[in-house]
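Peer 1: here is my input, please return the structure:
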Amino acid sequence: MNAPQVREMTLAGCDRVAEIRVGGRQWAYRGLMPQAHLDAMSPSEDAERHRTRFRQARPGVLNLVAEQEGETVGWLCHGPCRDGEVPPRSAELYALYVDPVRSGAGVGQALLGESIRRCSAAGHARMYLWVLRDNARARRFYERSGFRADGVEEPYEVAGVAVPEVRYVRELTG
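Peer 2: Have a look, this model is predicted:
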């Protein structure tokens, strides 16, 4: 299989990205979030929300997709850091999802690598992200990519169940 190719997402990609986001969440968060919540996720509703956000085109927010063999197989979004407590010149990785059947095939690495490259080129000194504390697979992925937990944890709740998040950071080079 060819290496994933990363490009900027277009509005036309919202439906496929929603399938990846919902499928990725249902796969990655199984056992970490209430199953009824995961089962209730709707790709069509997610696509509509994503189209709305995409059309709003917030400054500095970038949606990237990864393609293999002509099919979109992953999605990533980064932009300005939403946490006011971080140093200036910081970016935030908002989300990264890969089609579960492509997990472990380098899709996430290709997306994250391009995101880091673009954030560095834009003059960001560091990149932050939030990950579910108990999502060991995702935490290992980010740690292999040079991110480290910085000791900040936030409460997060889904359908009445606590699923705390931890913050990770990676220093970037210009």
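Peer 1: CA only for contacts and neighbour counts going forward, please
Peer 2: OK.
Peer 1: helices along this protein, start to end?
Peer 2: Assigned helices in the chain, in chain order: 14-28, 35-39, 43-56, 107-121, 136-144 (criterion: DSSP state H).
Peer 1: dump these to JSON lines, plus distance to L64.
Peer 2: Converted to JSON lines, those look like this (distance: least, CA to CA, whole Å):
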{"stretch": "helix 14-28", "distance to L64": "10"}
{"stretch": "helix 35-39", "distance to L64": "24"}
{"stretch": "helix 43-56", "distance to L64": "12"}
{"stretch": "helix 107-121", "distance to L64": "7"}
{"stretch": "helix 136-144", "distance to L64": "18"}
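Peer 1: and this one, please, so the two structures can be compared:
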Amino acid sequence: MLLADAERRIALSGHDEAWLTVVLSNDPARGFYERHGWRRDGPATIEIEHGSRPDVLYLWRFAKSVTCLTPVLGGRAVAPVLRSGP
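Peer 2: Got it, this is the predicted structure:
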């Protein structure tokens, strides 16, 4: 799954938490992320320059702990070692 892979990559890059934003009125996206363990972290806004005046986009910020469960080497997560056979 694409989302799980992104979470794994964020963890492997040394981050403990990932975050993303969803447009306030996008209930299907909000439900999707909540079903996958993301928690609503509060409102957010982004100003977008549009001609002579900025537009404001109202968002929900979501966050998720992505603490890596793979071995750590020198303070940095590394890919797990796969072994075959006994």
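Peer 1: any idea what the TM-score is?
Peer 2: Laid over one another, the chains give 0.63 as their TM-score (TM-score structural alignment, normalised by the length of structure 2), with 65 aligned residues with a CA RMSD of 2.2 Å.
Peer 1: who wins for proximity to A66 of structure 1 among the helices of structure 1?
Peer 2: With CA to CA as the criterion, A66 of structure 1 lies closest to helix 107-121 of those, at 6.4 Å.
Peer 1: give me the contacts around that closest one.
Peer 2: The contact list for helix 107-121 of structure 1 (CA atoms under 8 Å, 6 or more residues apart in numbering) reads 3-6, 64-66, 73-76, 78, 91, 96-98, 127, 145, 172-174.
Peer 1: save the helices of structure 1 as CSV, and put in mean neighbour count and distance to V163 of structure 1 too.
Peer 2: As requested, the helices of structure 1 are exported to CSV (neighbours: other CA atoms under 10 Å; distance: least, CA to CA, whole Å):
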stretch, mean neighbour count, distance to V163 of structure 1
helix 14-28, 21, 13
helix 35-39, 13, 13
helix 43-56, 15, 21
helix 107-121, 20, 23
helix 136-144, 14, 13
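Peer 1: out of those, the one nearest G160 of structure 1 is which?
Peer 2: helix 35-39 (10.3 Å).
Peer 1: mind giving me the packing neighbours of the closest one?
Peer 2: Packed against helix 35-39 of structure 1 by the contact rule (3 or more CA pairs under 8 Å, 6 or more residues apart in numbering; DSSP states H and E) you find helix 14-28.
Peer 1: not counting the helix it packs on itself, show me its contacts.
Peer 2: Contacts for helix 14-28 of structure 1 (CA under 8 Å, 6+ apart): 38-39, 41-44, 46-48, 50-51, 72-75, 97-100, 135.
Peer 1: which part of structure 2 matches that helix?
Peer 2: Mapping helix 14-28 of structure 1 onto structure 2 (TM-score structural alignment) gives no aligned residues.
Peer 1: report the angle between that helix and helix 43-56.
Peer 2: Interaxial angle, helix 14-28 of structure 1 versus helix 43-56 (axes from the mean of the first three to the mean of the last three CA atoms, to 10 degrees): 120 degrees.
Peer 1: that older thread, the helices of structure 1: which one's closest to D150 of structure 1?
Peer 2: helix 136-144 (11.7 Å).
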